[in-house]
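Engineer: how would this look folded up:
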Amino acid sequence: MKNILEQEILMALGCTEPIAVALCAATAYNIIGGEKIKSVICLANSNIIKNATSVYIPNTDGLYGMKSAVAAGIISNEPELKMELLKNLNSEKVKKIKFLLEKEIIKVSPYKTDKSIYIDVTVKTENGVGQCIVENSHSNISLIRKNDEIVYSKEKTEEKIGSFLDYSILNLESIYNYINTVHISELDIIKKSIEVNKEICNEGLKGNYGLSVAKDLEKNSFSELFNSNALNNAIKNTVAGTDARMAGCNLPAMSNSGSGNQGIATTMPVVAYGESRNICEEKLIRGAALSNLVTIYIKTNLGRLSSLCGAVNASAGSSCGIVYLNDGTVEQMEKAINNVIGNIAGMFCDGAKAGCGLKVATGTFVSVLSAHRALEGSGINSTDGIVGKNIDETLENYGRISKYGLKELDNILLDIMVKK
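Structural biologist: Predicted coordinates:
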């Protein structure tokens, strides 16, 4: 399970979809080089375009959108940095990005595919043509072409998350047993995740980012409404990171299953809740590790990107982490997951944006509420809605909705967004 955690919990600077676009563009340009960029064509599936349309890109002086992501990747020209490739942008490079955008030579078009992630960037310069394709995961480069030469190619890439690892070992019982028996030194990736995500969440509380949802939660009226330090702290200290990321903060986050917001919303509710209850550091790390593994377990039923909001998966994972901090059982964790999914499973993703902070706030509230209802023995019955007779059946039902029930949703959402 250590390998699964290290595969799925990665450092990411900025929203992962525009960063994936930037990585693809940087790789395409880097392979061909040249001083004069003549044209750039970017093809991407609806999930990518939807999530890159409204979110700000870090270190770009407030730029946002697909074309800005493409331009930022080309000017950064550091594909070796993967999901942190924009960290070295400076004012001079931002001027070059804006100049490239003003030339209006970047064209973006939707690409129809069943893959949840697909990006194809072709860059033409005086040296010829460079092409890169990223598919199935945010940093999974499947093809690099220089003129007529295929420099790099993966003959077949799997849609399945972490296809070279055995994710079938994941279930609540195995996760719970692993968390209780693994030596704490094996969970260094979780300790790092807590440190990194706390830093960007603290920044979100200090600055005026996005809708400033977290800062509003610090006001007395909200504190009185929630009437619980643990709940209020869990929400505001989680949402702060989302506020900051969606507004283009230049601090990284530790992602979960390819999503920075999901990484924050999986880890921080457990950490903030536990710190409010004076839980010791080792138990906090174990609780956060359990939360991350449960989120990965749920995500394997949905695919890398889904029409459903990732805050739901993170809320279910963090709810289990909170149950763990309260010395709860596997059975209570099952109830917590059912409570979350039975409540907010229908929350769809209409792109990365400032409003994601409100969705994360909703999810974190539901996470804490669901955990405490489960600890009291209360869970949604299998006779209700999509909740199944056991947790695997619930997740199978949830996955069916994501994979088959919402096939047209992304197209409709994208149509609405591009016509604004």
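Engineer: C-alpha from now on. contacts and neighbour counts both.
Structural biologist: Will do.
Engineer: spatially central residue in this protein, please.
Structural biologist: residue 259 (1.4 Å; C-alpha atoms, centre = their mean).
Engineer: can I assume it is in contact with residue 14?
Structural biologist: No: between residue 259 and residue 14 there is no contact under C-alpha atoms under 8 Å: 9.8 Å.
Engineer: for the residue nearest to the centre of the chain, which non-adjacent residue is closest in space?
Structural biologist: Of all residues not flanking residue 259 in the chain, residue 16 sits nearest, at 6.0 Å (C-alpha to C-alpha, 6 or more residues apart in numbering).
Engineer: tally of neighbours for the one you found?
Structural biologist: For residue 16, the tally of surrounding residues (other C-alpha atoms under 10 Å) stands at 24.
Engineer: want to put them side by side, so please do this one too:
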Amino acid sequence: MITHDDITKMLEMEMQPALGCTGPTAYALAAARCKPFLTADVNLMNIYVSPAFLKIGFGVATPGTTEPGIGIAAAIGLLGGDYTLGMEVLKPCTPQNIQKAQLMVDEGRVQIFSDGEETGVYVRAEVITNNETVITILSGKHDGIISVSVNGQEMFHNEDSLKEIEQDEVFLTPDIIFDYISHVDTKELQFLLDGYKMNLALAEDGLKNEFGLHSGRAYLRSTFQKNKVPADLFEQPLKYLPVTLDKKVQILVSAASDARMGGSSYPAMAAMGDGNQGITAILPVGLAAESYNSSKEEMIRALALSCLMLFFVKIHIGRSAAFCMCAIAASAGATAGICYLKGLDEKAIRGAVKNSISPLAGMLCDGAKNGCALKMSIASMTALNAVELAESGIEVGYFDGVADNTLEETVNCITDIANKSMDLLDELMVNSILLKEERKRKKCKTI
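Structural biologist: Next up, the predicted model:
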């Protein structure tokens, strides 16, 4: 049975800073883990990924560059990454590392393969020199290095920590979460406030600079009449944020995604290995706490509730899914956290979470990309609307599609659909990516 201390440990382990999108970060980490065993120049690096992870790296930039793709992320990790930093593996990378990595990719010394036999989070980096072949396998978690071998001899093996975490997670339920939130000493969870500040700084970077889709900047600019846009709007963006919570959430959540997907060097506080989910679960709750003049203790409890409700949903569906987990899991968290700040009881919170995840259940995860900002904006706005409806006693139920009488039954229904459709949906989405790439190559040949 999961204990109070187990839950605190889970929060500490699963809420961690991550530099860049955790898809490219995982490729970089796997490649960087090979580096200590290399004794000669690299001839070739092969990166094998599950279909789910192929789509994750296709359209998102690696920090320090606007270049999207799996190859460049892995090459930068190999040449400049430090695997001991985990999800911040790319922190020590320099412009020179990035330049050399780009050359390595341009020379065709990085090859990407989809391994159809693997599912979920899976990366295998194979680095070949004249002296050795080093293989690192990352599985289950975005920082879950489980094996390193050199010339066929395994030098490192560790799957125990992941299994231990998963065993604890199985027992996490809404009842246990609510009890924990009521009794936890908030001094144990100060790092969640740091996570809020971290994601807010990332959002500010997304407003100051033209990262990704520029959606946060567009939302901010739209709050002013065309001829009354301040000259220093994007130099001091936080100064010009609107007063209304919904617009403020939309701007900052979108901007944080713009920055993270577009190559910002600012980290995000990630949730269960995903920075966008951490942004969507944390920023709306922190902004709501400030808007409602909540106490520091109330804010911490609300942030913890948001994270744990995200965990509850994601544990069922899995760490990698064909459905957008910002829409399903992170919106569930944001909804619960905001409800807590508004003083809603447990029954209302459960109803609000159902109101949030039910209409978003069919949103596909078609990879990490600049357009994630749009989905995160929708998820955040839906969370706010779900809270508003729950305040009026409105709750979807048995006759409302994937929704059911209870939150647990609703999550079970969505989980069943997500798990049974995942392989097919991932295959179709990966095929669409490959067709786009083939079309691009054919077009280049005709020019």
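Engineer: still on that earlier bit, per the alignment, the residue nearest to the centre of the first structure pairs with which residue of the second structure?
Structural biologist: Here residue 259 of the first structure is matched to residue 274 in the second structure, going by TM-score structural alignment.
Engineer: please apply the same query to residue 162 of the first structure.
Structural biologist: Under the alignment (TM-score structural alignment), residue 162 of the first structure maps onto residue 165.
Engineer: so which helix or strand takes in that match?
Structural biologist: helix 160-169 (DSSP states H and E).
Engineer: just tell me what residue 51 of the first structure corresponds to in the second structure.
Structural biologist: By TM-score structural alignment, residue 51 of the first structure lines up with residue 56.
Engineer: isn't its match up against residue 372?
Structural biologist: No: distance between residue 56 of the second structure and residue 372: 11.0 Å, which falls outside the contact criterion (C-alpha under 8 Å).
Engineer: for the residue lying closest to residue 120 of the first structure once chain neighbours are set aside, give its distance to residue 1 of the first structure.
Structural biologist: Once flanking residues are discounted, residue 120 of the first structure sits nearest to residue 133: 4.4 Å by C-alpha to C-alpha, 6+ apart. When distance is defined by C-alpha to C-alpha, to the nearest Å, residue 133 of the first structure is 30 Å away from residue 1 of the first structure.
Engineer: next: residue 412 of the first structure.
Structural biologist: Where residue 1 of the first structure is concerned, residue 412 of the first structure sits at a distance of 38 Å (C-alpha to C-alpha).
Engineer: now do residue 267 of the first structure
Structural biologist: 17 Å.
Engineer: could you do residue 178 of the first structure as well?
Structural biologist: 8 Å.
Engineer: so for residue 133 and residue 1 of the first structure, which residue has more residues nearby?
Structural biologist: A side-by-side neighbour count of residue 133 of the first structure and residue 1, using other C-alpha under 10 Å, places residue 133 first with 26 against 18.
Engineer: how would you label the more buried one: helix, strand or coil?
Structural biologist: Following DSSP: H, G, I helix; E, B strand; the rest coil, residue 133 of the first structure is assigned to strand.
Engineer: show me what contacts the residue mapped onto it from the second structure?
Structural biologist: Matched by TM-score structural alignment, residue 133 of the first structure corresponds to residue 137 in the second structure. Residue 137 of the second structure sits next to 30, 122-125, 145-148 when contact means C-alpha atoms under 8 Å, 6 or more residues apart in numbering.
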